[in-house]
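Asker: predicted model and sequence follow; I will ask about them next.
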Amino acid sequence: MEIQKITQLMDLLSRSDLTELHLQEGEDLLKLVRSVTGELHPKGPSTIADVQPAGAERPAEKAAPAAVNETRHIFKSPMVGTFFRAGSPGTAPFVEMGARVAQGQTLGVIEAMKMLTEIESEIEGEIVEILVENGAFVEFGQPLFAIETLAMR
């Protein structure tokens, strides 16, 4: 990854409301983290929090479900980007309202910097709400889906 591109991303992060930015380009993974005051947090001697080969152990990028009640879980966006319900234009959405989903099943994708990240269900259940529109810009932590667990009904 080019230093000039990293510097531009750091500048963009410092001027935005974002606190984290994750980017994978080829085998490189870049993670920038900014404090509330706007300064980048160094992890070691560099202002870049993480740059590592894609084959190396990576932190989980999936958002953990947050319980709304005992049987309903809200899945939140693990990143900033554009949310899509289908893998490509003209194809059927991954899930519909009322659909039963298995753990690990793809619910949608988020595009950021021309890279698609699949959002997968972490529980078995039924889609009871789709909380964002297809093609909508989403923020980190924004609720995407409400899933009613099947085991607790």
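Answerer: Thanks, I have it.
Asker: please make it C-alpha for all contacts and neighbour counts, starting now.
Answerer: OK.
Asker: identify each buried residue in the helix or strand containing residue 9, please.
Answerer: Element membership of residue 9 [criterion: DSSP states H and E] is helix 3-15. Counting neighbours by 16 or more other C-alpha atoms under 10 Å, one finds that the buried residues in helix 3-15 are 9, 10, 13, 14.
Asker: can I get those in CSV with distance to residue 102?
Answerer: Listed next are these as CSV, based on distance: C-alpha to C-alpha, whole Å:
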residue, distance to residue 102
9, 36
10, 38
13, 36
14, 39
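Asker: ok, the residues you listed vs residue 53, which is closest?
Answerer: residue 9 (18.7 Å; C-alpha to C-alpha).
Asker: put this beside the first:
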Amino acid sequence: MNIELIERLIKLAERSGLTELEYSEDNSRVRFNFHPIEGAAAHCSAIQGPQVEPMTSPEAPSSLQQGHAVKSSLSGTFYRGSAPEEPPFVTVGDRVEEGQTLAIIEAMKMLNPIESPLSGRVLEILIDDGSMVESGLPLFIIAEEG
């Protein structure tokens, strides 16, 4: 099966609001149901408004020389908190531990945590809540602390 084609079809289905997608090729068949998973419903309804273009080329932050850039590991929608009415996981100035959740990225109806790769202090949050992000895009700047 052509995985790249399937990924493009999934993105198209999500953008168009389809609830199901079925694709078959030769003797293989794949079927997707795009229904929110429990706990993600608030985020799904929050992004049904105007679409935001992916942020792919942010200006280099001034604090990059002072800290470590935590980059997105996948493309999707960036959320600072676990739900719209919940406080963000971290704010500028917070002390974080290695492995602590900094944010989540929703991709293909899955919520994926973005964890701190080191212990330190949050110097900068580079992305607005609810923004689309691409893989490899810097999200946070963290100053390493021992």
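Answerer: Arrived safely. Model, not experiment: these values are computed from the prediction.
Asker: can you give me the TM-score here?
Answerer: Once the chains are laid over each other, their TM-score by TM-score structural alignment, normalised by the length of the second structure reads 0.58; 94 aligned residues with a C-alpha RMSD of 2.4 Å.
Asker: ok, the residue nearest the centre of the second structure - contacts?
Answerer: Closest residue to the average C-alpha location of the second structure: residue 105 at 2.2 Å, with C-alpha atoms, centre = their mean. Residues near residue 105 of the second structure by C-alpha atoms under 8 Å, 6 or more residues apart in numbering: 74, 75, 76, 77, 78, 79, 111, 112, 113, 114.
Asker: re the thing from before, what is the nearest of the buried residues of helix 3-15 of the first structure to residue 139 of the first structure?
Answerer: residue 13 (13.5 Å).
Asker: tell me, whichever strand or helix holds residue 140 of the second structure lands on which residues of the first structure?
Answerer: Residue 140 of the second structure is part of strand 138-144, with elements assigned from DSSP H and E. Aligning strand 138-144 of the second structure against the first structure (TM-score structural alignment) gives residues 143-149.
Asker: go on, stretch 84-99 of the second structure?
Answerer: Residue span in the first structure matched to stretch 84-99 of the second structure, by TM-score structural alignment: 89-104.
Asker: one more: stretch 28-35 of the second structure?
Answerer: Under the criterion TM-score structural alignment, stretch 28-35 of the second structure matches nothing in the first structure.
Asker: so which residues of the first structure form strands?
Answerer: Using DSSP state E, the strands of the first structure run over residues 20-25, 28-33, 50-53, 66-67, 72-76, 81-84, 100-101, 106-112, 115-120, 125-130, 137-138, 143-149.
Asker: how distant is the fourth one from the center of its chain?
Answerer: Taking the mean C-alpha point of strand 66-67 of the first structure and that of its whole chain, the gap between them comes to 16 Å (C-alpha atoms, centre = their mean, to the nearest Å).
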